[in-house]
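Colleague: Fold the following for me, if possible:
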Amino acid sequence: MQANSLRALITCEVTTEFLASLKERNIQYELCGWGQNGMTLSDSELVAKAQNCEIVIVEIEELNRKVLESLPNLKFVGVSRGTPVNVDLGFCDQQKIPVVHTPGRNADSVADYCLAMMLDLSRKLTSSSRHLSNEGWLFDGKLPYLEFRGREIGNLVIGLYGFGQIGVRVAQRLINGFGATVYYFDPFVESSSYATKVSSLEELFEISDIVSLHAPVVSGTENSVDRALLKKLGPEGILISSARAKLVVEEDLYQALKTREIASAAIDVFWSEPIEKTDKWLGLPNVICTPHIAGASLDVVSNHCETILNGIDKWLSSNNTVKGPA
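Modeller: Modelled structure (predicted):
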């Protein structure tokens, strides 16, 4: 190893550009773990690999107190996740170890997914494709043109439950791309140039044609979308669920869709994952189910690499540890 160089263990997906940037900064690295081969390192494996490292960058692997206490040289932690739930932040704070995570790394990807599902369900695209595959061209002797007519996004009212980085991007796309009317409910966001705030979740569901979920699961939001709220959305209403499944009472949503109290839904996050191919959700004709892939774009990796590299540069600059790139 070169004199004055630093050592990094990386267990998340990274780009070749990111690795080249580490070399420019005189940082030697080892790649292993979940991001490289799909196999998550155990605590003992992580400690053994990172024992002499000043930098550890993870996504799935746990940096709990026991692991952190076993890494005497650790000076910087990177986490390629929206929230660093796999890191003992209290310990890192005590030891003055900076933790850089990557909020918003998949915000554009999830926003694109939500728009795709809104378009699909409002225009009945997947529904018509399933019919063509299973039944043929005509629908009960009628032209499919008559059965599968949908609604244009620009004429709809879209409600956003939660207005963080993803919610804002969804609103931007709806306003700038389609001219839709957008409302949001989020007690922590006072105002926005892209959407109008409403005073309650009940009001949001009452006035919206489509509701997209973007809130975190905390004590006040868990199971907040129940049967009574779904009834306010109405028989033409559409629900997009790509945030956290536990925002919604599972059986309430299932029954609302089965009895057509709401028209349709897209579900990317489930109450228990993975689901089986025999799962009840896959049997509903008015539901599009996807396997937790809303945030799975190829751009997400480069996004989190950029954020973590910026964090490394800030840390190096504040400590004068190593020269940056020439």
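
Colleague: switch to C-alpha atoms for all contacts and neighbour counts from now on
Modeller: OK.

Colleague: how about the helices in the chain?
Modeller: Using DSSP state H, the helices of the chain run over 16-24, 34-37, 43-50, 65-69, 89-94, 107-123, 125-134, 144-147, 165-173, 201-207, 227-233, 250-258, 299-319.

Colleague: what comes up buried for stretch 246-262?
Modeller: Neighbour counts over stretch 246-262 (16 or more other Cα atoms under 10 Å) mark 246-250, 252-254, 256-258, 260-262 as buried.

Colleague: Let's compare: structure for the following, please.
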Amino acid sequence: MDNPYVFITRKVPEETIQAIREVADVKMWDHEDKPVPRDILLEEAEQASGLYTMLTDQIDRELLNRAKILKVVGNLAVGYDNIDLDAATEHNVIVTNTPDVLTDTTADLAFALLMAAARRVTEAERYIADGKWVNWSPLLLAGHDIHHKKIGIVGMGRIGETVAKRATGFEMDIQYHNRSRNERAEQELGAKYVSFDELIETSDFVVNLTPLTPETTGMFNGEVFSKMKKNAIFVNAGRGGSVVEDDLVKALEQKELAGAGLDVFEKEPIQKDHPLMKLPNVVCLPHIGSSSIETRMEMCRLTSRNIRNVLLGEKPETPVNWNR
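Modeller: Presented below is the predicted three-dimensional model:
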């Protein structure tokens, strides 16, 4: 009997896919920084039992209708808004993701964005690089304190809770908004549950960590930004689609916000001439929330184990739609 076939849509370290090679023939798209073209992805899906995918790969109904023998889609991310989950379930395709293993790393990055935006770190680096530092003055590139300020976390899941844990080290006043109460964060970290409106109106730092859903799409818009404190910092390490970027640009230009730290954007990758890139009070990163060597290697290994388990008829470690 022929082995099942698995297509990997981006180049990943060979040592992380041994679990798949034990049970399947594997083909890897051999371009680390270039997404697989749509037509090739469709062709590969037609003959694959497993797909090892990235957030940039659209696993939609069209693809799933053509993927007659597909059993599993292993997504190398905690999010899976690139996958039509209903269509996958209808086609008996198991979808997996990589939660938990990236929680601490992403929380580190979210807090780094908060600190960099508040203390104008990248702006200060550019100040030196541009040859502008010729003297010292008392308020040179003065930013905003982080300690003892109020942080408002929108999306108190695993990552949100871990960001809150880091905030305790800065003796911050922690409040959050979520679809449901996180009693552990309240009891262990002193986090306070508040309404969305109260959070945006009273927080010194607003940190978005929500997944992208119909309810969260565009939730941070001009009306919301206008209600924030004039000296507030907005941080987005969740999903770019939850922010109306034109409204954010306008709010920053009109000094309705003090600054922003962004790891995700409406359309990725953004270009160097994007309006957000031109604002001195904005820190922009290329979606590297979970990008530490240790975490990305473990994400790759977990994705491989998930695909292997499904191909063997076993339950994957982190299924999304196993019981749907």
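
Colleague: still on that earlier bit, looking at the helices of the first structure, which is closest to residue 193 of the first structure?
Modeller: helix 165-173 (9.2 Å; Cα to Cα).

Colleague: what packs against that closest one?
Modeller: helix 107-123 (3 or more Cα pairs under 8 Å, 6 or more residues apart in numbering; DSSP states H and E).

Colleague: Please list the outside residues in contact with the helix it packs on.
Modeller: Contacting residues not belonging to helix 107-123 of the first structure are listed as 126-127, 148-153, 165-167, 169-170, 173-174, 210, 212, 238, 240, 242, 264-266, 294-297, 299-300 [Cα atoms under 8 Å, 6 or more residues apart in numbering].

Colleague: Which among these count as buried?
Modeller: Among these, those buried by neighbour count (16+ other Cα under 10 Å) are 126-127, 148, 153, 165-167, 169-170, 173-174, 210, 212, 238, 240, 242, 264-266, 294-295, 300.

Colleague: Adding distance to residue 288 of the first structure, write the helices of the first structure out as a markdown table.
Modeller: Formatted as a markdown table, the helices of the first structure follow (distance: least, Cα to Cα, whole Å):
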| stretch | distance to residue 288 of the first structure |
| --- | --- |
| helix 16-24 | 35 |
| helix 34-37 | 28 |
| helix 43-50 | 38 |
| helix 65-69 | 40 |
| helix 89-94 | 37 |
| helix 107-123 | 8 |
| helix 125-134 | 8 |
| helix 144-147 | 18 |
| helix 165-173 | 19 |
| helix 201-207 | 20 |
| helix 227-233 | 17 |
| helix 250-258 | 12 |
| helix 299-319 | 23 |
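
Colleague: Just tell me which of the ones you listed ends up closest to residue 270 of the first structure.
Modeller: Comparing the helices of the first structure by Cα to Cα, helix 250-258 comes nearest, at 8.7 Å.

Colleague: Now that closest one on the second structure. Mean distance?
Modeller: Mean deviation of helix 250-258 of the first structure relative to the second structure after superposition (mean Cα distance after the TM-score superposition for the first structure): 2.9 Å.

Colleague: Could you list every helix and strand in contact with that helix?
Modeller: Judged by 3+ Cα pairs under 8 Å, 6+ apart, the packing partners of helix 250-258 of the first structure are helix 227-233.

Colleague: The same query, at a cut-off of 10 Å, please.
Modeller: Packing contacts for helix 250-258 of the first structure, counted by 3 or more Cα pairs under 10 Å, 6 or more residues apart in numbering; DSSP states H and E, involve helix 227-233, strand 238-241, strand 264-267, strand 287-289.

Colleague: check the fit of the second one onto the second structure and give the mean distance.
Modeller: The one in question is strand 238-241 of the first structure. For strand 238-241 of the first structure, the mean deviation from the second structure after alignment is 1.4 Å (mean Cα distance after the TM-score superposition for the first structure).

Colleague: cool, the third one as well?
Modeller: On the superposed models, the aligned residues of the second structure are on average 1.9 Å from strand 264-267 of the first structure, with distances taken as mean Cα distance after the TM-score superposition for the first structure.
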